[in-house]
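Asker: what's the 3D shape of this:
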Amino acid sequence: MNPAAPLPLWPASPEPGLPLAGQSGPRFAHASHDGASVEAAALDAALRDRLSAARPPLCGLPLDRPRIMGILNVTPDSFSDGGDHATREAAVARARLLVAQGAEILDIGGESTRPGATEVPVAEEIARVVPVVAALRAAGMTVPISIDTRKSAVARAALAEGADMINDVSALCFDPDLAGVVAEANAPLCLMHAVGTPADMQRAPRYDDVVAEVHDALAARIEAALSMGLARARLLVDPGIGFGKDLHHNLALLRALPLFHGFGLPLLLGVSRKRFIGTISGAEAPKARMPGSVAVALIAAQQGAHVLRVHDVEETKQALSLLRAVMGWDE
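Answerer: Predicted coordinates:
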């Protein structure tokens, strides 16, 4: 290399365009429409605002950068960590560790929704989840708590003990009464896309156009939630990676994440340790899929995802801090 030759600087200047989904880092100057590139300034004003506007804070957390949601499964059969935190003591200890590592939200689940899982009785799910929420609040833990449940009775009991939001993998399709419970509590609700139930969702899922169909299905569930009395400002969406999708469906959705910003809602993504990461990387054991999980989390952050639901909090936080530093997003 000729040392006197001019070298390109990267990034040469602050990235042009508008903030993506209200984030302080990624921006966009163009959008794809009907296969063509359209300048952001030429987009319909309402769509442009939905794509770029700041999202409301989530449980008091500004969504100007990705927030880390630490997974706490209090189940005997979750695909990655089933049985690891099934006692109250183990769950509380794990929660403390996740927060110490950098989790900004905890997502507590008492029913496995892995492929092939069967439904857990309401009373059993409450017995797994609610005492953990109560113990964390009694111990003075103030971090926001999300409850990963499809059931209104579980949500009601957990919210009464100090939980802050609900993460429903069925998007109110399993138990419509959940909408009233969430609306009464004025709690945030994540609507996730899924096909079928955990017991059968991975039996040869098929789509003609997975991105369009998932987008339209989520649009319909948003409208359903609004008709049930929920406030739009309290909703999040999740494309449901691995829930009724095969490898190619998952990859197509990950490539198209910015499309979902068109709802004008916060975007939550849960890909941590999922099977498609193992299929691509050769990591058969879920706990061996941490590097791939972090890689996908970084891709999602670059596409404006607001909440990253992960098992490996410390590693994800470190990777995000490097991404932001290299990209100059904190300058």
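
Asker: Please count neighbours and contacts with C-alpha atoms only from this point.
Answerer: Fine.

Asker: which residues of this protein fall in helices?
Answerer: 45-52, 88-101, 122-138, 152-160, 177-185, 210-227, 247-255, 275-281, 290-302, 313-327 (DSSP state H).

Asker: mind checking which of these is nearest Met69?
Answerer: Nearest to Met69, of all these, is helix 313-327, at 7.9 Å by Cα to Cα.

Asker: Let's see this one next, to set against the first:
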Amino acid sequence: MSSSVHDTIRVNDLLLTVPLLTGAVWPKPPGQAALQPVLISLAIPHDISSAASSDDLSQTINYSLLCSLLRESFNDKTPPLETLETLTSRIFDVLFSRADLILREARLKVTQSRAPLNCRAVGLEADATSSGSSWTADYVKHFCVDLECSTIIGVNACEREERQTVRVNISIERWDSLAQRHNWVNYRALTRTLHEVNAHFSLASYIAVVTLEHLWVASPDPLQPIPFVTVKAAKPYAIVFANSSEIEIRRTYSDYPEAFARERRVEPAQGLDTAHTAALALGSNLGDRFYNIELALRLLEAPQAVLGLTDETVTVAVIDTSFMYETAPMYVTDQPSFINCACMIETNLAPLKLLQLLKMIETTVGRVPSIRNGPRAVDLDIILYDNAVIDTRQNPRKELDDLEGELVVPHPRLAEREFVLRPLNDMIPDILHPLLHQSISTLLAGLDSTSDAIPMSKVIPFPRWPSPADYVFPHPSVDPVPVTLTYWTYPSGSSPTYRKTGTNSSRQTRVMATLNVTPDSFSDGATHNTLPTALKYAQSAVAAEASILDVGGYSTRPGSAFITAEEEISRVGPCIAAIRSDHPHLPISVDTFRPQVARAAISAGANCINDVYAFTGPRSYPFTTELEDARGCMLEMKKIAREFAVPVVLMHSRDDARANKDYGAYKYAGPGQAVVEGVRIELGAKVDFIVRGRGGVRRWFVIVDPGVGFSKTLDGNLEVLRDATAITGDVYVGVGNRRRNSLTGYPQLIGASRKSFLGTILEQNTGRKTDPKERGWATATIVACAVQQGALVVRVHDTHEMMDVVQVANALWGSAAIKASYAI
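Answerer: You can find the predicted model right below:
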């Protein structure tokens, strides 16, 4: 079972007597049932901590009730059951239909202890999860226990003279439901065949291939899903001082290529099917690589236009994206570096029709045939399609790197390619490879790297807004894609090469200069709120080599005056337009939480949104997707970010910065970790809603801000700064049903410049009160700490001075030089 719950309630070997139409020791006439003893074992993941701490039995599962329920439902008066699979399904029906049990998932083992001749027992195990009023089983294992016979086997001379007992145990695993009748096992036919084979050839590998042949013949589509057969062959009398000697092997069809030729999968004529989920890989290393990938993603969601279809029911929707990576070319190294990423889609296109769509997109974006693994404007591959295994090659020996017109899924090179595994790991780390049956995260961790390999770096592209005057977008079916202004790189953090060498030359912290064009900001109100003073500050920031300029027109200082969106636009719009005119290559962010202000600012020349409420607007704490105002604001901000393809900074906050400072709900995380845990969970919930699902913001555009100085005590602010790395760490969060940290891998912005908590610290020992402008040295300490914690950006007021701090801190903990990459 894949549950993250670590506690399990079990019932072991509950004896039931039920009438079965199949599987008796001696065969019965067709249609005649025989009472059979059946042992039921049940494992239920359930967090028992609440019941253990309070003795509240309502918080646990009553296993006595479970036993009574099963014995009442299945006994000698039960109508005859066809097979063990039927019995298993009926038991799941009973368990998941009881509201008082509150079962979400369960593993059921059904053992027929008086099995057909020649083995001690047969049975099956199945994992099932509930969904509303229904349940599904996605893993089934059939097994035969202690199939025995006497045969001549062994390498010693004495073993060649007399027969000895060989005891064989077999299991057949499929990742499929119980509903597929052709995957049910005829135990009598299988055990009879294996007993005859075992009497003559007690070789585990031969037993495995015979079992696979039995399954192949029984199934009309033996590749869907592929079974895995495990054979354990033991000799109980081979070693005097041991219970037995034994070998164990695990085999599937691909282990016997001569015996099992792959079938060619036939697609529906129109290419339409039910809803499916697929993982796609994207790459580009020619031209404006970021433009190419964004255009490909937009065309992907316009299949009618790309394929020339009139059927409006055809649908493709991007539902998740990975981070974006810059990768050294693989195989053919004499070519430009690649930009790689991946996405998850929902579609009703069948695999070959989806492949046709991808090839048409490649042609539309600009890919032309080149050498294998050579340069291309864009490359799209189907990596996974549901849990399917697909191979359309007529000749299974056809070169895997020459699949023109063919489709092999999972992608045959998946397990060796970090530039595919790493993006998949961002989205689906726990999904199992359908053939290797290892999770994506396990495959990634197992990659070998050479010490001189170039580590992958994550990238954030910044678009050019407004578009150049001569820019013409040639694809009317989708929103215009902006050309790229520049991009930032930062470490992927856990690259195998990075882990091995401990270095990554792209490690650097950048500086965001803060320009408040307001009369009432807490530290520099009325200082730069005229166009000449704003332009002067911008020029100073550029001279100091700031990486980005943040322009704000509405103070979030507690108690500041309310202004309308129109007034905010009148402040930031002309300022951004003038700065863009003077500094065409400077990234500019707009500090706003209002969708209409964000849209106006981008139209004026901004190319990043910095939102202190993470798209939910004020008065959205505690956040839930049911808050109408928060949901409406978030959907509109997501739409703008998607339309303009701009990076977004999403900050943790709890409405009024002075309030809501209690993080007691997260004290389970341990001393000094409650606020960090609170940020991970609260901001993570918003980020998940922003990135995942239809219309989500691309993951590579998101920068997270832990919200230093917002709804946190002095100690809480220090906790966040001291352990900022843990906020985006690859850890599990929550209590009880723990889950992966939703903020794993995101780059961070730290903004603590001149904040009031610094004044509180300075006042503690001497009683000296400080104005915000007097907290420069204190800010320098925080900036150095942020660099040490691996922040991507620090937001500061004193650009020249803090740039010096960052330069030296980068030399200590990262790269000594900060270099913007303007080459696209």
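
Asker: related to what we said a few turns ago, what would the helices of the first structure look like in TSV with distance to Ser170 of the first structure and mean neighbour count?
Answerer: Listed next are those as TSV, based on distance: least, Cα to Cα, whole Å; neighbours: other Cα atoms under 10 Å:
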stretch	distance to Ser170 of the first structure	mean neighbour count
helix 45-52	24	17
helix 88-101	25	18
helix 122-138	16	19
helix 152-160	12	22
helix 177-185	11	18
helix 210-227	10	17
helix 247-255	18	16
helix 275-281	20	17
helix 290-302	22	21
helix 313-327	25	17
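
Asker: Pipe the ones you listed into a markdown table and attach distance to Ala36 of the first structure per row.
Answerer: Below are those laid out as a markdown table (distance: least, Cα to Cα, whole Å):
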| stretch | distance to Ala36 of the first structure |
| --- | --- |
| helix 45-52 | 16 |
| helix 88-101 | 43 |
| helix 122-138 | 48 |
| helix 152-160 | 44 |
| helix 177-185 | 39 |
| helix 210-227 | 17 |
| helix 247-255 | 17 |
| helix 275-281 | 30 |
| helix 290-302 | 22 |
| helix 313-327 | 27 |
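
Asker: Settle this for me: Met69 of the first structure is touching Ala103, isn't it.
Answerer: Yes - Met69 of the first structure is within contact range of Ala103, at 5.7 Å (criterion: Cα atoms under 8 Å).

Asker: what touches both of these two?
Answerer: Both Met69 of the first structure and Ala103 are contacted by Val313, under the criterion Cα atoms under 8 Å, 6 or more residues apart in numbering.

Asker: now stretch 142-150 of the second structure: which residue numbers in the first structure?
Answerer: Using TM-score structural alignment, stretch 142-150 of the second structure lines up with nothing in the first structure.

Asker: Next: stretch 230-242 of the second structure.
Answerer: Going by TM-score structural alignment: stretch 230-242 of the second structure matches no residues.

Asker: Tell me which of the helices of the first structure approaches Ser80 of the first structure most closely.
Answerer: Ser80 of the first structure sits nearest to helix 275-281 of all the helices of the first structure, at 10.0 Å, using Cα to Cα.

Asker: start and end residues in the second structure for that closest one, please.
Answerer: The aligned range for helix 275-281 of the first structure in the second structure is 756-762, by TM-score structural alignment.

Asker: what's the longest strand along the second structure packed up against?
Answerer: Using DSSP state E to define each element, the second structure has its longest strand at strand 134-151. Strand 134-151 of the second structure sits against helix 84-97, strand 119-131, strand 164-174, helix 187-200, with contacts defined as 3 or more Cα pairs under 8 Å, 6 or more residues apart in numbering; DSSP states H and E.

Asker: and if we set it to 6 Å?
Answerer: strand 119-131, strand 164-174 (3 or more Cα pairs under 6 Å, 6 or more residues apart in numbering; DSSP states H and E).

Asker: Tell me which of the ones you listed lies nearest to Ile602 of the second structure.
Answerer: Going by Cα to Cα, the one of these nearest Ile602 of the second structure is strand 119-131, 42.8 Å.

Asker: which residues of the first structure does that closest one align to?
Answerer: Following TM-score structural alignment, strand 119-131 of the second structure has no partner segment in the first structure.

Asker: Touching that strand from outside, list them.
Answerer: 104-113, 115, 135-137, 139-147 (Cα atoms under 6 Å, 6 or more residues apart in numbering).

Asker: go on, stretch 167-177 of the first structure?
Answerer: Contacts for stretch 167-177 of the first structure (Cα under 6 Å, 6+ apart): 147-152, 189-192.

Asker: hmm, which two among these are most spread apart?
Answerer: Ser152 and Met192 (16.0 Å).

Asker: Look up how far Leu16 of the second structure lies from Val793 of the second structure.
Answerer: Distance, Val793 of the second structure to Leu16 of the second structure, by Cα to Cα, to the nearest Å: 65 Å.

Asker: Counting neighbours, go ahead and name the busier of these two.
Answerer: More crowded of Val793 of the second structure and Leu16, by other Cα atoms under 10 Å: Val793, with 24 against 20.

Asker: And the more buried one? What does it align with in the first structure?
Answerer: Here Val793 of the second structure is matched to Val307 in the first structure, going by TM-score structural alignment.
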